[in-house]
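Peer 1: sequence-free structure coming up:
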């Protein structure tokens, strides 16, 4: 998310070359490897280096290391709050399998995307390795398949960033209910946090500010481990109650699947539970008329087609990072070490999400709320409630930074489309930024259900960014530069591509149908 000057793929006229040299492209449609390195043209061949794509480290004296890079990637992909809900939607076994397989495939595709960037740095070192590039991902699409694919990537990233802003703004609103239960609606909280974000969005880019660096990463870790601690305490409290050693905690009976909360206001949980008549897998919920006794009767119906793909799309949303990966790689001191940073970040995130998701489902079953802290908040233990509130504060900070980052990147893209100057802010910049925030807020207020938008974005643009674009671009770049591509690699790419198409079509249909049928669609 660098804000440096744009770098065009090919500046100026191509230089004259001798007949023995191969001319590298000027239109991005087809690449032919050069025999020698031409400093003036910025073209450099790796034909005799003995290294494959992604193996040249392009080391710099300055830049981020592996652990710093992995920490930034963690900020982008850790979204543990919805994991119990996602696993409840897919079924525990299917959800756990997808929670491992899906992110590992995304990790592999991010590594592939990094290799694409290294190919660009090898081919045009003066343009891509020695200068700051504002939009590396679209540049990869341009060099691999032409201008139309650059536009496709830019549009996909724009919708992704706007959707991320909407989701995280609504998550912050939902988390506010944990701090101040029943005082204000989700719409009121979303409007409040939107007004708070108005000032930093109008002020400009905060991606490099000390606030994002020194509060974004700590809030991510605190919120993740705080949520895990709250779920562990809830699980222990439940087990104690089942064995008759505690009072006032939720009681989960394995024989009649009845979840009982004592001294809980019915309206609090029912308002923030899923708005569909059925819960995950067709589970129905009934409430007692006693405001101090909430009884949810859980029927464990089979997981439906729609619920499964809604859950998998939520998982994809939680681990999406393609729009940041190449930018992070570009800023690393050794770009070839991106796979190490990705492995650390993804393995850590998978473990955190597995622990959070399994604990949440085992404790609250199919009643797991998209905001699992609303379930935890129903516990009568003061210690659990304190941990839940502290976790909610850290989660709110994390999600506000995420919403701010997504909206700022979206506004930068809009400003560039409108040909506004990058170095000086005027009233037109302010108008674009306020308009972008109002659009995001309007979308969120229309249907204040962040899980619906997360599933829609995860199954559509994020699926394209992770499962469709990287293998296609890598194949084009490798073939065009004359680099060998093994059959096994091609087979893996075809499997990933097919997996992405399946997730995209099924998930987008299920998410769109769920969003359209949302019962709270009237913002008034």
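Peer 2: Great, that's in hand. Treat the numbers as computed from the prediction; the structure is a model and nothing was measured.
Peer 1: Could you use CA atoms for every contact and neighbour count after this?
Peer 2: OK.
Peer 1: which residues sit in contact with the most centrally placed residue in the chain?
Peer 2: Per C-alpha atoms, centre = their mean, the C-alpha nearest to the average position across the chain is that of residue 320, at 3.6 Å. Listed by C-alpha atoms under 8 Å, 6 or more residues apart in numbering, the contact set of residue 320 reads 76, 77, 106, 458, 462, 466.
Peer 1: Pasting the second one now:
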């Protein structure tokens, strides 16, 4: 008993993120680019998208809690993980599934978060271009992406989430205000669609209010888009490891998912029921031009700029560890992270289609990192408790252990069955949505790279 008390005391740091700040980090990191595509996702599924959002929110909370409990188990069993760790998610994967698990986690995290960074560059450039176009200051879209990448390089030099916690608060607040403005303004725009038609030439007003029948392609696209909206799992261990008391992470992730659901569901419903099949891949593009649209774009711009350094931080920290770059601020970190942004810029210039990048990232790596890996790693670590008498033995009856707020870190038969259900849904849905995303990218309507054809 005395030994366990000593271990628990070591799980609490003197400094670090508090419960509220960590919750802001979780919600602020996830609430952003994904919410803009949810109305379009609802076109492919119909009202069933609302049920899908509830399912994903609950399931993401579940797997987030399991992932957090995996980290607590690691800190209990291995003292080397109680300090600052650059690669918490891959460390969980290695202890649960060996070198193969670590390699799979590293590959998916890098593809997922760097892919999200590419999406952010495209969106930031798009919003800036729209704002300046309002004032007749037109500039090539590809050039705007270059400017965005150059501006985002210095903030990415910051070390860990604990160094830029104000950005997380700003990211969440700006997103909430922007979504409220969209939901208030969009019904007003629909009242006068002809006015919007003059401002948005490719807006098909005949489709406003029309709802097509859901089909397989639409459902698969909606799956990957919705998964991307809850794509926070790769950042979870990084944020948790910076908390004062890492055992409180389950509370943070539960609150964060509830906040996201309160944002996502109304946004998807308003866009779908007001515009129907006329809604665009980015809901902001469906708004009439004017001061409100500019305000929304500025707020979302602030969110994306705030969230960008948080999103690309985990893979940066891991690769720096592999390359032997010191944890303290040095010129090596500056060079490496600047080089990363240049690489993301090249990818963004090559694939300037927001929806296609989002679907590909959401359907493949996000599915594995959010649906498949956390419950599998959790079961493995719990089952390994009998390998050492010094480790806490984790057993449970069939009736205990809530699938959500389970502080004892034990696993029951019901919870184990739910873990396998989540894994199955993730694999099947991920394969389908990834195939659809690849098909969309290969489609003839996909945009040419900006350095081959001028992006206007």
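Peer 2: Sure thing, it's come through. Here the structure is a predicted model, which means the values were calculated and not measured.
Peer 1: How close are the two chains, by TM-score?
Peer 2: TM-score for the superposed chains, counting by TM-score structural alignment, normalised by the length of the second structure: 0.84, backed by 422 aligned residues with a C-alpha RMSD of 2.8 Å.
Peer 1: hmm, back to that, tell me which residue of the second structure lines up with the residue nearest to the centre of the first structure.
Peer 2: Counting by TM-score structural alignment, residue 320 of the first structure corresponds to residue 231 in the second structure.
Peer 1: In contact with residue 443 of the first structure: list those residues for me.
Peer 2: residue 166.
Peer 1: That should have said residue 369 of the second structure, apologies.
Peer 2: Applying C-alpha under 8 Å, 6+ apart, the residues contacting residue 369 of the second structure are 105, 108, 109, 233, 234.
Peer 1: Which members of those residues occur in helices, if any?
Peer 2: 105, 108, 109 (DSSP state H).
Peer 1: ok but the match of residue 320 of the first structure is inside a strand, no?
Peer 2: No - in this structure, residue 231 of the second structure is coil, not part of a strand, as judged by DSSP: H, G, I helix; E, B strand; the rest coil.
Peer 1: Please report how far the equivalent of residue 121 of the second structure over in the first structure lies from residue 477 of the first structure.
Peer 2: Taking TM-score structural alignment for the superposition, residue 121 of the second structure sits opposite residue 169 in the first structure. Between residue 169 of the first structure and residue 477 of the first structure the computed distance is 38 Å (C-alpha to C-alpha, to the nearest Å).
Peer 1: ranges for the helices of the stretch 351-500 of the first structure?
Peer 2: Along the stretch 351-500 of the first structure, counting by DSSP state H, counting those that start in this stretch, helices occupy 372-377, 382-417, 427-446, 450-459, 461-463, 469-480, 487-516.
Peer 1: For the second one, list every residue counted as buried.
Peer 2: Residues of helix 382-417 of the first structure classed as buried by neighbour count (16 or more other C-alpha atoms under 10 Å): 384-385, 387-415.
Peer 1: Let me see the contact set for residue 331 of the first structure.
Peer 2: Per C-alpha under 8 Å, 6+ apart, neighbours of residue 331 of the first structure: 63, 64.
Peer 1: any idea how far the equivalent of it over in the second structure is from residue 86 of the second structure?
Peer 2: Mapped onto the second structure by TM-score structural alignment, residue 331 of the first structure lines up with residue 242. Separation of residue 242 of the second structure from residue 86 of the second structure (C-alpha to C-alpha) stands at 10 Å.
Peer 1: Having no further points to raise, I will conclude here.
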